[in-house]
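Undergrad: Output the structure for:
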Amino acid sequence: MTRLAACQYAIELHKTWDAYVDHLQGLCAEAAEAGAQLLLLPEYAGLVLSGLLPVQQRGDLKASIAGIQPLIEPWKALCERIARRWGVYLQPGSLPVQDSDGRYRNRAWLFGPEGELGHQDKLMMTRFEREQWDIAPGDGLKVFDTQLGRLGILICYDNEFPMLARRLAEGGADLILAPSCTDTEAGYHRVRIGAQARALENQIAVLQSPTVGLAAWSQALDENIGRAGLFVPPDHGMPKDGVVALSTELDPAGSQWLICDVDLAAVRRVREQGQVFTRRDWPEQFERSL
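TA: A predicted model of the protein is given here:
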């Protein structure tokens, strides 16, 4: 059994580096002390670093992401220290990173007890990212080998595209991490429905972590709503609705962890002994239909 922690992450203002360090260390310690082996924070959780910038800069959409670039390496080092200290896997959400071509990409790193394991970029841009923020798509999907099993990362909107999760599943991923950031209830449900559909289609587990709360100081993260959840295929030995766990509030006061357990071996058995074989039958039928 693997214990997972998905955070409903409240977007709060931390005006100094020390205040932010205390916040992130304390938050992660809470989940680790509850026995979580993997901690997931939401899309753009790292953009909270813009609270350290001068008031005018942190309130400017594009200036805020330019301003946090010098903070990314110290932030990564902090995340790595947390993962090593607690012996956990930490996906601390994502943040915009400027690459050597000058373009920004929405990037999510994964850290483990042994250090940094790599990163996954968001591939499908929302209208906000493309039209207002000029965030560029990444390239390619990665499967991460961990002591808990093989996993992949699909950032928010990426979960609404079946072939992305399919590629990760074919690469051996048993668990997909779905950090998300949505400012409407409809947006939250789009990502959640996508996550549940990907779990059904591929007979795998999907863990979702959302941003929550109001942050008037940030144009990028001003409104946030969503629930944390763990989803699996509804089948033998699994919950009848495929929902292993779901946080109770759409917009809690402050950050809250959803702590939940999943037996990835039992999820794998569904592919061999389930009532249906969606993972196997989809490509076979698709090829016959062409």
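Undergrad: rest of the way, CA atoms for contacts and neighbours
TA: Will do.
Undergrad: what number of residues lie near Lys62?
TA: Burial measure for Lys62: 15 neighbouring residues, criterion other C-alpha atoms under 10 Å.
Undergrad: which residues touch it?
TA: If you count contacts by C-alpha atoms under 8 Å, 6 or more residues apart in numbering, Lys62 has them with Trp133.
Undergrad: For the stretch 151-290 of the chain, which segments count as helices?
TA: Here the stretch 151-290 of the chain has its helices, by DSSP state H, counting those that start in this stretch, at 162-170, 185-202, 264-273, 278-289.
Undergrad: ranking the ones you listed by burial, who's on top?
TA: Most buried of those by mean neighbour count (mean count of other C-alpha atoms under 10 Å) is helix 185-202; its value is a mean of 22.
Undergrad: what residues does that one touch?
TA: For helix 185-202, the surrounding residues in contact (C-alpha under 8 Å, 6+ apart) are 156-157, 159-162, 165-166, 169, 178, 180-182, 204-208, 225-227, 231-234, 242, 278-279, 282.
Undergrad: part of a helix, is Gln120?
TA: No: using DSSP: H, G, I helix; E, B strand; the rest coil, the assignment for Gln120 is strand, not a helix.
Undergrad: Quick one: neighbours of it, just the number.
TA: So Gln120, with other C-alpha under 10 Å, has 22 neighbours.
Undergrad: Pull out the buried members of the contacts of helix 185-202.
TA: Neighbour-count burial (16 or more other C-alpha atoms under 10 Å) applied to the contacts of helix 185-202 gives 156-157, 159-160, 165-166, 169, 178, 180-182, 204-208, 225-227, 231-234, 242, 278-279.
Undergrad: Tally up the residues packed near Val85, please.
TA: I think there's a mix-up here, since residue 85 is Arg and not Val. Residue neighbour count, defined by other C-alpha under 10 Å, stands at 12 for Arg85.
Undergrad: residues in contact with it?
TA: Contact analysis of Arg85 by C-alpha under 8 Å, 6+ apart lists Pro113.
Undergrad: How about the one 3 residues further on?
TA: Contacts for Val88 (C-alpha under 8 Å, 6+ apart) come out as 32, 36-39, 112-113.
Undergrad: Here is the second sequence; please produce its structure so I can put it next to the first one:
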Amino acid sequence: MRAALFQSCTGIDPDANATALVAAIEAAAAGGADILFTPEMSGLLDRDRTRAADHLADEAHDRVLARVRDAAAKAGVWVHLGSLALAGERHDGRLVNRSFLIDDAGAIRARYDKIHLFDVDLPTGESWRESSAYAPGSQAVVVDTPWGRMGLTICYDLRFPDLFRTLSDAGATILCVPAAFTVPTGRAHWHVLLRARAIEAGAFVIAAAQAGAHADGRATYGHSLVVDPWGDVLLDMQGENGVGFVDLDMKRVAEVRARVPVLTHRRKIAPATIA
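TA: Below is the predicted model of the structure:
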């Protein structure tokens, strides 16, 4: 599989963001990629929720999703659209953070709503409360592709190995982690967590990320990564935005899992007792 990753600095104008996504899809196709991976919140990144609300729609009416699907079909490449913020999907009025796997005919093959929401106060003074606007998903998702079974996650999900175990137990050999990591948490934990998830599952981890100073005032870490099943980093885009490419040998999954067969050694463990 030849994969392309789009590292972006998504802004507050969905039409401009959609244009950048279409250009990335075209660049991926020109570079011979089979599939393009994009970051979390590829359609809109705006911490001003009042301003953002004017641009949000449900899946059927989201113009960024429509343009990406059209571009994927025209270019003949698959797209893992890292995520979009969608409104009107729930009766309680909360938003969802949803990723999409789109095939080379523009059809949606899978959807995943982010399960773990980022509610933290960082030492830098940054405070994030995703749960004040977003509803969590409840269902792990895997999907079959021409290159292997893909497990879908989003950003903060990375810190919860039980989700990744569920995905690899379901046969995932490729784990997707689109993200918009903050700079302090990225510096501390991004590389080590992605490598750990790859090693634990004996799977490829593909993590397209946001990078740079955004129009809404936030800064994101970048370093879109591809990690192989042994934990080796095959691609690190550092802070440079654009489209990067990497070739993946899917036979590597079976080789690593035969070498250290952790999946077959997994055991169900009873709840801990207090001694």
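Undergrad: so which of the contacts of Val88 of the first structure would you say is closest to Ile11 of the first structure?
TA: Nearest to Ile11 of the first structure among the contacts of Val88 of the first structure, counting by C-alpha to C-alpha, is Leu39 at 17.2 Å.
Undergrad: Just confirm that closest one is within a strand.
TA: Yes: the assignment for Leu39 of the first structure, made by three-state DSSP, places it in a strand.
Undergrad: how about the strands in the stretch 1-150 of the first structure?
TA: Taking DSSP state E, counting those that start in this stretch, the strands of the stretch 1-150 of the first structure run over residues 2-10, 38-41, 89-92, 94-98, 104-112, 115-121, 135-136, 144-146, 149-153.
Undergrad: Ok, which of those strands comes nearest Glu249 of the first structure?
TA: When the strands of the stretch 1-150 of the first structure are compared by C-alpha to C-alpha, strand 2-10 sits nearest Glu249 of the first structure, at 9.3 Å.
Undergrad: okay, the angle between the closest one and strand 149-153?
TA: On the basis of axes from the mean of the first three to the mean of the last three C-alpha atoms, to 10 degrees, strand 2-10 of the first structure is oriented at 20 degrees to strand 149-153.
Undergrad: about what we covered before: how about the strands of the stretch 1-150 of the first structure in a markdown table, adding distance to Ala19 of the first structure?
TA: Shown next, in a markdown table, are these (distance: least, C-alpha to C-alpha, whole Å):
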| stretch | distance to Ala19 of the first structure |
| --- | --- |
| strand 2-10 | 15 |
| strand 38-41 | 18 |
| strand 89-92 | 17 |
| strand 94-98 | 19 |
| strand 104-112 | 22 |
| strand 115-121 | 24 |
| strand 135-136 | 28 |
| strand 144-146 | 31 |
| strand 149-153 | 28 |
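Undergrad: any idea how far Ala180 of the second structure is from Ala53 of the second structure?
TA: Applying C-alpha to C-alpha, to the nearest Å, the value for Ala180 of the second structure to Ala53 of the second structure is 19 Å.
Undergrad: Repeat that for Ala172 of the second structure.
TA: Distance, Ala172 of the second structure to Ala53 of the second structure, using C-alpha to C-alpha: 35 Å.
Undergrad: hmm, back to that, please list the members of the contacts of helix 185-202 of the first structure that lie in strands.
TA: Within these, residues falling in strands by DSSP state E are 178, 180, 205-208, 231.
Undergrad: Report the spatially closest residue to Val205 of the second structure, excluding sequence-adjacent ones.
TA: Leu175 (4.7 Å; C-alpha to C-alpha, 6 or more residues apart in numbering).
Undergrad: burial of the one you found, as a residue count?
TA: With neighbours defined by other C-alpha under 10 Å, the count for Leu175 of the second structure comes to 26.
Undergrad: which position in the first structure aligns with it?
TA: Alignment note: Leu175 of the second structure maps to Ile176 in the first structure; criterion TM-score structural alignment.
Undergrad: Hmm, the residue nearest to Val205 of the second structure is touching Ala208, no?
TA: No: in this structure, Leu175 of the second structure is not within contact of Ala208 by C-alpha atoms under 8 Å, at 11.4 Å.
Undergrad: still on that earlier bit, put together JSON lines for the ones in strands among the contacts of helix 185-202 of the first structure, with distance to Val143 of the first structure on each row.
TA: Below are those laid out as JSON lines (distance: C-alpha to C-alpha, whole Å):
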{"residue": "Ala178", "distance to Val143 of the first structure": "14"}
{"residue": "Ser180", "distance to Val143 of the first structure": "19"}
{"residue": "Ala205", "distance to Val143 of the first structure": "14"}
{"residue": "Val206", "distance to Val143 of the first structure": "14"}
{"residue": "Leu207", "distance to Val143 of the first structure": "15"}
{"residue": "Gln208", "distance to Val143 of the first structure": "17"}
{"residue": "Phe231", "distance to Val143 of the first structure": "19"}
